[in-house]
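Provided below are the primary sequence and the corresponding predicted coordinates.
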Amino acid sequence: MAHHKSAKKRIRRNAARAIVNGARIGRIRTYVKKVEAALNVGDKDAALAAMQIAEPEMARGAQLGVLHKNTAARKVSRLTARIKAL
């Protein structure tokens, strides 16, 4: 257990950030799943529409440090390649 005032504050802040970051990661996963669901069905228009929502969300996650920037770029690249292949 933390004894210093600053350490106690850091524990509170870490807990609050974990909630925000977890929500952001969950939102990113949801949007990516929507793109993949449209790809599995073969609906290119729905996949493009879902990708237009998912891509900025992944970029924002990378910018804020929730996702590594290369991970976000790789996911975007692979999803766009799959959409293009339809």
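That came in fine, so what should we check first?

okay, CA-based contacts and neighbour counts for the rest of this
Will do.

distance-wise, check residue 84 relative to residue 47.
10 Å (C-alpha to C-alpha, to the nearest Å).

let's bring in a second model and compare:
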Amino acid sequence: MPNIKSAEKRVRITERRTLRNMSLRSALRTSVKKFESVLANHEVEQAHVALQVATRALDKAATKGIIHRNTADRKKSRLTRRFNAAVAQQATAE
């Protein structure tokens, strides 16, 4: 328990920011999982849209400090690589 008034305020601010960060991180994970599920169903057009949404969410999270910039770049790179592999696989199957 903080004894100083400013420390009490910092606790309130920290709790508020923690809730916001958890919400944004959850939305980020959801967008990535949606991309993965669409890609698993071999729906390339929808996967492209889901990839754009996930990439945008990763960039926003990195900008707001929810995740590190390098982590966002690494995840975007891996998702894009998986998408490109799926597109190439579909092209060879046709």
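Received it, and whenever you're ready, just let me know what you need. Not measured: the values here are computed from a predicted model.

returning to what we had before: more crowded one of residue 84 and residue 47 of structure 1?
Between residue 84 of structure 1 and residue 47, counting by other C-alpha atoms under 10 Å, residue 47 is the more crowded of the two (25 against 11).

just how off-centre is whichever strand or helix holds the more buried one within its chain?
When elements are defined using DSSP states H and E, residue 47 of structure 1 is found to belong to helix 44-63. Counting by C-alpha atoms, centre = their mean, to the nearest Å, helix 44-63 of structure 1 is centred 9 Å from the centre of its parent chain.

and that helix, how far from structure 2 on average?
Here helix 44-63 of structure 1 is compared with structure 2 after superposition; its mean distance to the aligned residues, by mean C-alpha distance after the TM-score superposition for structure 1, is 0.8 Å.

please apply the same query to stretch 20-40 of structure 1.
Between stretch 20-40 of structure 1 and its aligned partner residues in structure 2, the average distance after superposition works out to 0.5 Å, using mean C-alpha distance after the TM-score superposition for structure 1.
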